[in-house]
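Peer 1: turn this into a model:
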Amino acid sequence: MDTILPIEVKDRLDRGEKLTIIDVREDEEVAAGMIPGAKHIALGQLPERHAEIPKDEEVILVCRSGGRSSRALGYLESLGYSKLKNMTGGMLEWPQ
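Peer 2: I've put the predicted structure just below:
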């Protein structure tokens, strides 16, 4: 599994990179804040909404601590996605 640290994601965003970030947390969790530019698709919605995620570019998956995003990565890989990264530590380690 390919991983990326929260500080690496923030640094890339701060440099102006356009990243595809999918936040798989629940509605009430993202209501408290999410990474600017991230798209919210809760883990349970992936079977219906995975077509909204590009297969041909890097996609960073985010959750609270890294567990659900890891499961999301495995599920998407089973559907043929290959350029996925799990943000280890999740939003708990997002630099403020």
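
Peer 1: going forward, measure contacts and count neighbours with C-alpha atoms only.
Peer 2: Will do.

Peer 1: residues of stretch 1-17 that come out buried?
Peer 2: For stretch 1-17, a neighbour-count test (16 or more other C-alpha atoms under 10 Å) marks 4-6, 9-10 as buried.

Peer 1: what sits up against that stretch?
Peer 2: Stretch 1-17 has contacts (C-alpha atoms under 8 Å, 6 or more residues apart in numbering) with 19, 60, 84-91, 93-95.

Peer 1: tell me the buried residues within these.
Peer 2: 60, 84-91, 94.

Peer 1: what about these, which are in strands?
Peer 2: With strands taken from DSSP state E, the overlap with the buried ones among the contacts of stretch 1-17 comprises 60, 84-87.

Peer 1: following up with a second sequence; could you model it the same way so I can compare the two?
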Amino acid sequence: MDHINELTPHEVEEVMEKDTNAVIIDVREDEEVAQGMIEHAKHIPLNKIPQAIKDLDKNKHYVLVCRSGGRSMNAALYMDEHGFNVSSMAGGMLEWDGEVIL
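Peer 2: Got it, this is the predicted structure:
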């Protein structure tokens, strides 16, 4: 099995500042996202990832985020198998102390 790069929330903030090619994808459900999500993140619920990836650019770096890190890792593994450059945010939104938008 491929190893998925895990980033700490702090590293994700650094990636967002420095890497113009990075895209945050929040794979949580609608009601979770309603409680706040990372600014500029794209919301694609986990069950929509298989349909959504056909519209995503394989040249970008996707950082997947969920509540605690489990679902984002599953999404990252799936996208990795389909040729995407992905990372997963360790600890998920439970560990995120950066800005959130409602």
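
Peer 1: just to revisit the earlier point, now for the contacts of stretch 1-17 of structure 1: which two are most distant?
Peer 2: Using C-alpha to C-alpha, the contacts of stretch 1-17 of structure 1 reach their maximum pairwise distance at Leu84 and Pro95, which is 21.5 Å.

Peer 1: my guess is Met87 of structure 1 meets Arg64, correct?
Peer 2: No - the pair Met87 of structure 1 / Arg64 is not scored as a contact, 9.7 Å apart, by C-alpha atoms under 8 Å.

Peer 1: what's the span of stretch 11-26 of structure 1 from first residue to last?
Peer 2: The first and last residues of stretch 11-26 of structure 1 sit 25 Å apart, counting by C-alpha to C-alpha, to the nearest Å.

Peer 1: same question but for stretch 78-85 of structure 2, I mixed them up
Peer 2: Termini of stretch 78-85 of structure 2 sit 11 Å apart (C-alpha to C-alpha).

Peer 1: with stretch 31-43 of structure 2 instead?
Peer 2: 12 Å.

Peer 1: do stretch 27-37 of structure 1 as well
Peer 2: 16 Å.

Peer 1: which residues in structure 2 does it align to?
Peer 2: Using TM-score structural alignment, stretch 27-37 of structure 1 corresponds to residues 30-40 of structure 2.

Peer 1: list the buried ones in the matching stretch?
Peer 2: The neighbour-count check on stretch 30-40 of structure 2 (16+ other C-alpha under 10 Å) flags 33, 37-38 as buried.
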